[in-house]
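Novice: What follows is a protein structure lacking sequence information:
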C-alpha cells in the first residue's frame, strides 16, 4: 500500500538559514542578525549574512527542486525583508523577491507553502518589547495581511508559526537562540499567549484575504515511544502532559488552545497567580479553525509504564545510533507522534520537517555519498506510511532540508541538506540521498 494518491512530497527551508543578503535591497535587521553579530553566540563564530545566497541563487535552487521531482516547497518569509521596521513602511524590493521566487516555483509546477514566522523577528519590534509587547499580535496581523495581499493569488497554503516550543524555549528561556534571554515563567507565559493571539489574528487575516486558503500550525515534537502495548496509554498521557516546568515544550499547551479553545487545566492551576489574562474573546480568536497540523519530528524517547501507571523514560542501549548533531535515531517516533496527534485532534497532518545531520563531504569522485541519511529517511518514511495505513490522516512530508544551511547556534557545523553547499564557492551538489528521494517521490513511496 502506498501513500494517498495526492500525497504532497516536499522539501523545506527557512529564510535566515539560506537567504543571505541580510542588509541588501532595503531589508531591515532581525534578532538573528543581531544575535549572530554578538561575540560568543554561535559556536563556529559564523553568521547568516550570506548563508546559501539563496536570495541571488533562487532560480538555481528551484531548478534543482524540479530535477529532484519535488512537488512542494515550504519556505519562510523574512518579516524584516517586507517590513524593515516590522510595521509601517513596506519594502517593495522584498515583495519583488518573493514574487519572483513564487513565480519561479509556479513555472516548474512546484506548490509553495509559506511559513509566516520561522524565528527572525524584526529587530525594531524587539526593541519595543517583541513578543512581550501585547501589541505584537496587531503587528503580526498587519504583516500577514501584506503577505496575503501580495502572494495569496498564487499561494494557498500557509503555516502561521514554526516550532513555538523552540523559539520561546531556546530564545527566551535557555538563552541559546536569539534574542538570548533567560526570563521568568511569568514573562514566558505572556510571550506564549501573545504568540497564540498572533496566530489567531493571522488566521483571521488569511481567511479574509485568501478565500480558498489552507492554514496550518507547526509544532516541534519529540514523541514518546511505548516499549510495549501495555505502555501505550502511559506514553500518550505523558506526551500531552502540561504543567509547571514543562509547558514551553508541551504539545497540549500549544495545540489545545488552537483546537479546543482552552489551555490545559493543569497549567492554569499551576500558574493561577501569574497566568496572563485569557479572555473569552482571546480564546475565540486563538481557536479559529485551522485546516491541518504540521509536525517536525527528528527523534523521540522510549518509555514504559511504571507501577503507578506513569511513563518512565527508558535509556537507549549503549551505542544506539545517533545523527551527527547527537540526536538518537528513533524511526518509531514518527509513527507514534502522528498516531497520538491524530487520535487527539482529528485534523490532517503533515510532517513539515524530518531529516538528518550527517558528516557529509565531497568524495574523490566529486559526489557526496550519504548512505546513512538515505537509510534514516527510509526508516522514518516507512513508519510514516505505517501510521497512514493504520488510520492517521497523513497528507504530506517535507524533508529537512533542501540545502545545507546555517544551523542556528551551531553555525555551519551541521549539514542537513539533500543538496550539498560549498559555502565558499556556493556550488551545489545533489547528494545520493537527494537522488534516492527523487525515486521515492516518483513511486509515491511504493519502494520504501
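Specialist: Looks like it arrived, so ask away. Keep in mind that this is a model prediction, so the values were computed, not measured.
Novice: drop to CA atoms for contacts and neighbour counts, all remaining ones
Specialist: Fine.
Novice: Do a quick rundown of the helices in the stretch 301-448 of the chain.
Specialist: Per DSSP state H, counting those that start in this stretch, the stretch 301-448 of the chain carries helices over the ranges 332-345, 371-389, 432-442.
Novice: And the stretch 101-250 of the chain, by the same measure?
Specialist: 123-126, 136-151, 164-168, 185-209, 232-239.
Novice: Can you name the element that comes right after the last one?
Specialist: This means helix 232-239. Using DSSP states H and E, the next helix or strand after helix 232-239 towards the C-terminus is helix 251-260.
Novice: Skipping adjacent residues, who's closest to residue 358 in space?
Specialist: In space, and not counting its chain neighbours, residue 358 is closest to residue 324: 4.9 Å by CA to CA, 6 or more residues apart in numbering.
Novice: coming back round to it: give me whichever of the helices of the stretch 301-448 of the chain is most buried.
Specialist: Burial of these is given as mean neighbour count (mean count of other CA atoms under 10 Å); helix 332-345 ranks first at a mean of 22.
Novice: Which secondary structure elements does that helix sit against?
Specialist: Applying 3 or more CA pairs under 8 Å, 6 or more residues apart in numbering; DSSP states H and E, one finds that helix 332-345 contacts strand 224-226, strand 292-297, helix 371-389.
Novice: I'd say residue 86 and residue 120 touch.
Specialist: No - here residue 86 does not reach residue 120: they are 10.7 Å apart, not a contact under CA atoms under 8 Å.
Novice: which residues are common contacts for those two?
Specialist: Counting by CA atoms under 8 Å, 6 or more residues apart in numbering, the residues touching both residue 86 and residue 120 are 79, 80.
Novice: what about those two, which has more around it?
Specialist: Just comparing residue 86 and residue 120: by other CA atoms under 10 Å the higher neighbour count belongs to residue 86, 26 against 23.
Novice: Presented hereafter is structure B, for comparison with structure A:
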C-alpha cells in the first residue's frame, strides 16, 4: 500500500446523494422512515439531500482543489441490489464506477464503506439486523462490490459504527426501527459484527490487492473522580461502547467480561452460535477506522431503569444515559459544548489513540470521521466558521502528537465533505467544509474552514 498520509473528508450515501428513487434504486429503511409519521423531530427527508448523485464531479474537483487526497464515501446497498438480495442494478454499479473513476482522475484515494445505516427496506421488514439472514445478504452484496470495484478501491470498510447505529436504532430509539431495548440492541449488533467478519473473509478469498477494515465510533472513557466505583464505571462503559466492537473485529472474539455482563443482565444470547467463532477469528480487520468526536464522561450507576436520550434539536442539552448496573453519563460544567450538547475536548483523540495503541498495538488506525456540527451562517457570500477551524486544529494537533508517541495513524478525514442531511437532526446542523444552499439549487460555497484545511495540508510535512 502507498505510504502517503491520507488527508481528506467523508460523506455517506443517504446523507448526500439524493436521487432516492432514480435509476433503479430500491427503497431503504431511511427512505421509508423519512416519509412516515415517525419522522417527527425534524420532518425532512434525504430525497435530494446535497444532490451529490448529480454533482459528484463538482464535489470531487473541489476536494482536489482543497488539497485533499482521500475521499471516504459509502455505497447505497439499494443502488446495487434494490431488494437487498437477488437482481443487480447495473445503473447503480455504473454510478459508483463513475464516482471512483472521478476520484482517481483527481488523484484522490477512494475509501469505500459498504454499509452506513441505510438497510434495504425488504430486509428491514424481515427483521433487519436482528435476522441472521441479513448477514448472508450483506456478504453477497459485499461480494458484488468487491468484484466490481476491487481493482481500483484499495481501502474498504465493512460497517459504519455498529455501536452508534444500534444505540440509536434499538436503545435511544430515534433511528428506525425506533425501539428501546438493550437486549434487542445486542442482538442486532452481534449480527452487524458477524456480517462484517463474513465480508472480510469473502474479500480475502477473492485475493484482491487492498485492505479491509471496520469503522468504529470510539471514545476515550473518562471520569471526574478516581475511586474504585468510578473506575469500574469506566471499565463498564469501555465494554459497552468500545470493546464490544473493537475486540471483536481486531482479535476475533468478544471480551469475556462483556459476555458476563450480558448474562448477568439476563440477555438471551442464544443467537451467538458456536460455529460463528471461526468466522470471527478469520474475519479480523487490516485497519481500524475510528470516528472520533468527543470523550465520554461516566460516573457509577446509582438507581433507576435504563434510559438514553440524544439532543436532535440543537437546544443545548447534552446526551443523557443511565445504563442499569453499568454506568451513568456525567458532565463537566467547565468545558465548552456545541448547541447539540457535544463537548469540545480535542485531547480526547490523543487519549483515545494511546488507549488503542495499548490494546491493539499492531492494528493501524485511520481517523475516518472528525468534525463539528453547528448553525453556519451565509453572510455576504462568505461562511466564517472559526469554531470549526478551532475544533479541527485542536483535534489534528492532538492526533499528530499521538503519532509522535508511536500511534500508527494512516489518515484523517473531516466529517463532512459538504453540508448534508444529518439524519434526524435534519439540515440545520451543518458539518461540511463546503456550504450547501439547500434552498437555492444546492449551490456550493467553500467555508473558511475549507481554505484553512487546504492550507494546513499544503504546509504539512511528515
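Specialist: Structure's in. What do you need? As the structure is a computational prediction, the values presented were derived from the model and not from experiment.
Novice: just to revisit the earlier point, relative to residue 419 of structure 1, which of the helices of the stretch 101-250 of structure 1 is closest?
Specialist: Judged by CA to CA, the one of these that comes nearest to residue 419 of structure 1 is helix 164-168, at 25.0 Å.
Novice: Roughly how far does the counterpart of residue 115 of structure 1 in structure 2 sit from residue 161 of structure 2?
Specialist: Aligned counterpart of residue 115 of structure 1 in structure 2: residue 113 (TM-score structural alignment). Noted for residue 113 of structure 2: a distance of 11 Å to residue 161 of structure 2, by CA to CA, to the nearest Å.
Novice: Can you name the residues that contact the counterpart of residue 193 of structure 1 in structure 2?
Specialist: Residue 193 of structure 1 maps onto residue 190 in structure 2, with residues paired by TM-score structural alignment. With contact set as CA under 8 Å, 6+ apart, residue 190 of structure 2 has these partners: residue 272.
Novice: Skipping its backbone neighbours, what lies nearest the aligned residue in structure 1 for residue 351 of structure 2 in space?
Specialist: In structure 1, residue 351 of structure 2 lines up with residue 336, judged by TM-score structural alignment. In space, not counting the residues next to it along the chain, residue 336 of structure 1 is nearest to residue 225; the distance is 6.2 Å by CA to CA, 6+ apart.
Novice: Pretty sure the match of residue 115 of structure 1 sits against residue 77.
Specialist: No - using CA under 8 Å as the test, residue 113 of structure 2 is too far from residue 77 to be in contact (10.4 Å).
Novice: Pick out whichever of the two has more residues nearby.
Specialist: residue 77 (27 against 24).
Novice: List the contacts of the residue nearest to the spatial centre of structure 1.
Specialist: Residue closest to the average C-alpha location in structure 1 (CA atoms, centre = their mean): residue 162, at 4.0 Å. By CA under 8 Å, 6+ apart, the contact set of residue 162 of structure 1 is 115, 117, 118, 119, 217, 218, 219, 220.
Novice: Throw the helices of the stretch 101-250 of structure 1 into TSV and include distance to residue 99 of structure 1, thanks.
Specialist: Below are these laid out as TSV (distance: least, CA to CA, whole Å):
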stretch	distance to residue 99 of structure 1
helix 123-126	24
helix 136-151	7
helix 164-168	27
helix 185-209	17
helix 232-239	40
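Novice: Minimum distance to residue 252 of structure 1: which of those has it?
Specialist: helix 232-239 (8.4 Å).
Novice: compared with structure 2, how much does that closest one deviate?
Specialist: In the superposition against structure 2, helix 232-239 of structure 1 averages 8.4 Å from its aligned positions (mean CA distance after the TM-score superposition for structure 1).
Novice: What residues of that helix count as buried?
Specialist: The neighbour-count check on helix 232-239 of structure 1 (16 or more other CA atoms under 10 Å) flags 232, 233, 234, 235, 236, 238, 239 as buried.
Novice: will you turn those into JSON lines that also has distance to residue 381 of structure 1?
Specialist: Shown next, in JSON lines, are the buried residues of helix 232-239 of structure 1 (distance: CA to CA, whole Å):
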{"residue": "232", "distance to residue 381 of structure 1": "21"}
{"residue": "233", "distance to residue 381 of structure 1": "24"}
{"residue": "234", "distance to residue 381 of structure 1": "25"}
{"residue": "235", "distance to residue 381 of structure 1": "22"}
{"residue": "236", "distance to residue 381 of structure 1": "21"}
{"residue": "238", "distance to residue 381 of structure 1": "25"}
{"residue": "239", "distance to residue 381 of structure 1": "21"}
